[in-house]
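K.L.:
this one's structure only:
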């Protein structure tokens, strides 16, 4: 059976990553968290004092950045490695969240990351989540879902994620961060956060993770059935 590309786009803290991971596991597909790639670049830029407005320094830095995903056998999850160092926990911290949208809107950064993502998904059989998967990275993805949720729900979820990792952040600060990121992501010139015309909308404000996963799997099943029927004609 032909393997598909499943593109899951949407706003921050809608449950994209959790849903995408579970969908990939159910399908036996690879999972790629593209947001983590931009977070890793942000971490590198901050640690090396890269000026976000200096194209020469940015281009030089991008040549030194190598991002990989490796399976943690204990937690059974893919974790992000930056130049051989596990940065999975560090890139999820609030100080990275405060800067990642600024970094991800830099054209050179987007071009570099999109190129890597396209290589990762070239063989199909992949679930990718991010902001521009269905519009820029894989506009030919067979299944596209655009996830959203109201900002208060997203903020509470994000606050709980941070608490689980020992970081206490006021809810108002998280709401402000999400609103800022939404504005930057949706108004940037390079690959803005927009719903692809053929993407199904999934509002996760009042549904469970299981319901989110079922929704995406239903889209996949429908597409596979459609392809099978087309082959029989």
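P.N.:
Ah, there it is. As the structure is a prediction and not an experimental result, all values here were calculated from the model.
K.L.:
all contacts plus neighbour counts: C-alpha atoms, from now on.
P.N.:
OK.
K.L.:
just the helices from this structure, written as ranges.
P.N.:
Along the chain, counting by DSSP state H, helices occupy 16-27, 34-47, 55-64, 94-104, 107-120, 151-164, 171-187, 209-232.
K.L.:
my read is that residue 174 contacts residue 160, right?
P.N.:
No: the pair residue 174 / residue 160 is not scored as a contact, 10.9 Å apart, by Cα atoms under 8 Å.
K.L.:
let's bring in a second one:
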């Protein structure tokens, strides 16, 4: 069975958590496409040119330490705005999406650019304040002492960059279900996503 679930949305909205839970629930493979850009950004921070970093990306780069730091997140957003970098990484994502056994991909342009043919499309969002607090708590747990107002400013800057880029801007696909998790618990958000998928799964 080939069945693709595309989950898009801004940072700290909950799409990663929902994606992992959904993949586990249905036995689908999961790809956090943000890691592709974070890994590319990490290589750029180490001195490589953006396109060369994308073309040389290896599977083990997605398991490297330090991919969740604020610095790498900002570098990821910057390289993701480069059309040539995005083009270099598209084929990898599309092959993963249409693999047998089902796949869940989360990112910012999965339902619009990478997999417009996806069987299920979700756009997960939340208010700026809620997302900033979630990211702030994550960073504190990881040992980063960034002020909450700085986290909020970084999120808004990244949102603006991701939404305004000329190639593959972050936007909900016309046929995507918009899921606002601002007032949802994780189980509630996962249940909403699961319900959408169950409606579209082919009958056995």
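P.N.:
Arrived safely, thanks for sending. Not measured: the values here are computed from a predicted model.
K.L.:
and the aligned partner of residue 164 of the first structure in the second structure, how close does it get to residue 38 of the second structure?
P.N.:
With TM-score structural alignment as the criterion, residue 164 of the first structure lines up with residue 141 in the second structure. Plainly put, residue 141 of the second structure is 20 Å away from residue 38 of the second structure if you go by Cα to Cα, to the nearest Å.
K.L.:
neighbour-wise, which of these two wins?
P.N.:
Neighbours per residue (other Cα atoms under 10 Å) separate residue 141 of the second structure from residue 38, with residue 38 holding more: 28 against 10.
K.L.:
against residue 14 of the second structure, how distant is that one?
P.N.:
For residue 38 of the second structure, the distance to residue 14 of the second structure - Cα to Cα - is 17 Å.
K.L.:
and residue 106 of the second structure, by the same measure?
P.N.:
Using Cα to Cα, residue 106 of the second structure is found at 10 Å from residue 14 of the second structure.
K.L.:
burial measure for the corresponding residue of the first structure for residue 72 of the second structure, as a count.
P.N.:
Taking TM-score structural alignment, the alignment pairs residue 72 of the second structure with residue 96 from the first structure. For residue 96 of the first structure, the number of neighbouring residues by other Cα under 10 Å comes to 19.
K.L.:
so what's residue 87 of the first structure up against?
P.N.:
40, 79-81 (Cα atoms under 8 Å, 6 or more residues apart in numbering).
K.L.:
change it to 10 Å
P.N.:
Contact partners of residue 87 of the first structure, counting by Cα atoms under 10 Å, 6 or more residues apart in numbering, are 36, 39-40, 43, 79-81.
K.L.:
of those, just say which sits nearest to residue 179 of the first structure.
P.N.:
residue 39 (17.7 Å; Cα to Cα).
K.L.:
I'd say that closest one and residue 104 touch.
P.N.:
Yes: counting by Cα atoms under 10 Å, residue 39 of the first structure does reach residue 104; the two are 8.4 Å apart.
K.L.:
ok, the closest residue to residue 125 of the first structure other than its chain neighbours to residue 176 of the first structure distance?
P.N.:
Nearest non-adjacent residue to residue 125 of the first structure, counting by Cα to Cα, 6 or more residues apart in numbering: residue 3, 4.6 Å away. Distance of residue 3 of the first structure to residue 176 of the first structure, given as Cα to Cα: 40 Å.
K.L.:
same check, this time on residue 229 of the first structure
P.N.:
48 Å.
K.L.:
the two: which is more packed in?
P.N.:
residue 176 (14 against 10).
K.L.:
let me see the contact set for the more buried one.
P.N.:
98, 151, 155, 182.
K.L.:
mind putting those residues into CSV with neighbour count and distance to residue 220 of the first structure?
P.N.:
Output for the contacts of residue 176 of the first structure, formatted as CSV (neighbours: other Cα atoms under 10 Å; distance: Cα to Cα, whole Å):
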residue, neighbour count, distance to residue 220 of the first structure
98, 16, 34
151, 20, 28
155, 25, 29
182, 17, 28
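K.L.:
can you tell me which two in those residues are farthest apart?
P.N.:
98 and 151 (16.1 Å).
K.L.:
contact partners for residue 203 of the first structure?
P.N.:
10, 14, 146-150, 212.
K.L.:
corresponding residue for it in the second structure?
P.N.:
Match for residue 203 of the first structure (TM-score structural alignment): residue 180.
K.L.:
its match and residue 56 of the second structure, how far apart?
P.N.:
Counting by Cα to Cα, the gap from residue 180 of the second structure to residue 56 of the second structure is 36 Å.
K.L.:
repeat for residue 81 of the second structure
P.N.:
Taking Cα to Cα, one finds residue 81 of the second structure at 18 Å from residue 56 of the second structure.
K.L.:
ok, residue 40 of the second structure next?
P.N.:
In terms of Cα to Cα, residue 40 of the second structure sits 9 Å off from residue 56 of the second structure.
K.L.:
what does residue 176 of the second structure give?
P.N.:
Relative to residue 56 of the second structure, residue 176 of the second structure is positioned 33 Å away (Cα to Cα).
K.L.:
contacting residues for the nearest residue to residue 35 of the second structure once chain neighbours are set aside?
P.N.:
Nearest residue to residue 35 of the second structure in three dimensions, chain neighbours excluded: residue 62, at 5.9 Å (Cα to Cα, 6+ apart). Residues in contact with residue 62 of the second structure, defined by Cα under 10 Å, 6+ apart, are 32-40.
K.L.:
swap in residue 47 of the second structure?
P.N.:
Contact partners of residue 47 of the second structure, counting by Cα under 10 Å, 6+ apart, are 41, 53.
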